[in-house]
Every structure is written in structure tokens, then in C-alpha cells.
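> take this sequence and fold it.
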Amino acid sequence: MKHDQEDVIQLFKGITIWEVSLFVPATLLFLYLPADNFFHIIINVVIFFLCVIGIYSIISYLKLVKKKKRNSVT
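Below is the predicted model:
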């Protein structure tokens, strides 16, 4: 039993914030939008990738602004 708990703890330590933050929108996207045929699935994947690019760009920009702000204070 103790060995199983340690395995679960190691699993959660390995999960990054990106995996968590991208799993939820992907799940909601595929639940909400139609996936009746292959074309709709491709559209959903394209929308998801564009969202990922947007989220990454926003986070990169905020890190850059934070770094510039920190450097200007010192």
C-alpha cells in the first residue's frame, strides 16, 4: 500500500502546470464542439493548437514584462 502511494505522489510531481492548463480546454473543446466526422475533428485540433499558441504567447509576454520591470527597479 505504501509503495502505491509513493508512485502516485511521484506521478503528481511529474505533472507540469502546462499539462493541467491545457488538458481542461482540450477536454471542454472536444466535449462542446461537434466531432461527427473527420473534418470536425481536424477543425477542433486546429482550434486547440491556435489556443495553445495564444496561451504560450501571452505567458511569454507576461514573463518578459515582469523581467523588464524587475530589471528597471534595480
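> CA only for contacts and neighbour counts going forward, please
Noted.
> ok, the residue nearest to the spatial centre of the chain - contacts?
By C-alpha atoms, centre = their mean, the chain has its centre lying nearest to residue 22, at 2.5 Å. Residue 22 makes contact with residue 52 under the criterion C-alpha atoms under 8 Å, 6 or more residues apart in numbering.
> I have a second one here; can you model it like the first so I can compare?
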Amino acid sequence: MGSRTSHSNRYAGGRSSNWSPDWAERVEPVRAPLGRVEQRDLANVTRANSLPGAPDGEYEVLQFKTQFAGKDGPRSRPS
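Presented below is the predicted three-dimensional model:
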């Protein structure tokens, strides 16, 4: 169980090898025109035993249907 705890801590928030601290700055030009979030609903949960850049383990990938003030957006997946 010790290794599972360390993996869940290391990859908490979906941080993998492609995550970087400037993620919010890189997303801003795409995200800003959509406006504020008006509604967000869970659309799908997929279970996986492996994810790119992460050690094997038990994962759940969440997808959300999000409605923005500017327009309806695509499903969003925290990464």
C-alpha cells in the first residue's frame, strides 16, 4: 500500500510528465474567450490501470460537460 500512496500523491491533480507549472498561462488564450463557467456536469468516468507518463495503478479519468457564459464548450478532462 505504501507505493500506491506515493503514486497517488505524486500524480495528484493529474500531474504527469506533460504537466508544467505554466499550464494555466498556456491555456488562457483558448479558455478566456469562453467566459465564466455557468454549469459543469460529470459526463463520464473511465477506469484505467495505466496512463501515459504515470506508473501502473488504479485511475479514474473524469470527463465533464461544461457550459460557459460565452458559448457551450466541449467536454473537458482534467489532466
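> what does the TM-score come to for these two?
Laid over one another, the chains give 0.32 as their TM-score (TM-score structural alignment, normalised by the length of the first structure), with 39 aligned residues with a C-alpha RMSD of 3.6 Å.
> follow-up on the earlier one: for the strand or helix carrying the residue nearest to the centre of the first structure, buried residues please.
Element membership of residue 22 of the first structure, judged by DSSP states H and E, is helix 17-32. Buried residues in helix 17-32 of the first structure, defined by neighbour count with 16 or more other C-alpha atoms under 10 Å: 26, 29.
> I'd like the next helix or strand past it.
helix 38-73.
> name the helices or strands packed onto that following helix?
For helix 38-73 of the first structure, the helices and strands in contact under the criterion 3 or more C-alpha pairs under 8 Å, 6 or more residues apart in numbering; DSSP states H and E are helix 17-32.
> if I look at the residue nearest to the centre of the first structure, how far off is residue 10 of the first structure?
Here residue 22 of the first structure is placed at a distance of 20 Å from residue 10 of the first structure (C-alpha to C-alpha, to the nearest Å).
> now residue 66 of the first structure
For residue 66 of the first structure relative to residue 10 of the first structure (C-alpha to C-alpha), the value is 31 Å.
> go on, residue 57 of the first structure?
30 Å.
> which residues in the second structure form helices?
Remark: helices assigned in the second structure by DSSP state H are 2-10, 23-31.
> pull the number of nearby residues for residue 57 of the first structure.
Other residues near residue 57 of the first structure number 12, with proximity taken as other C-alpha atoms under 10 Å.
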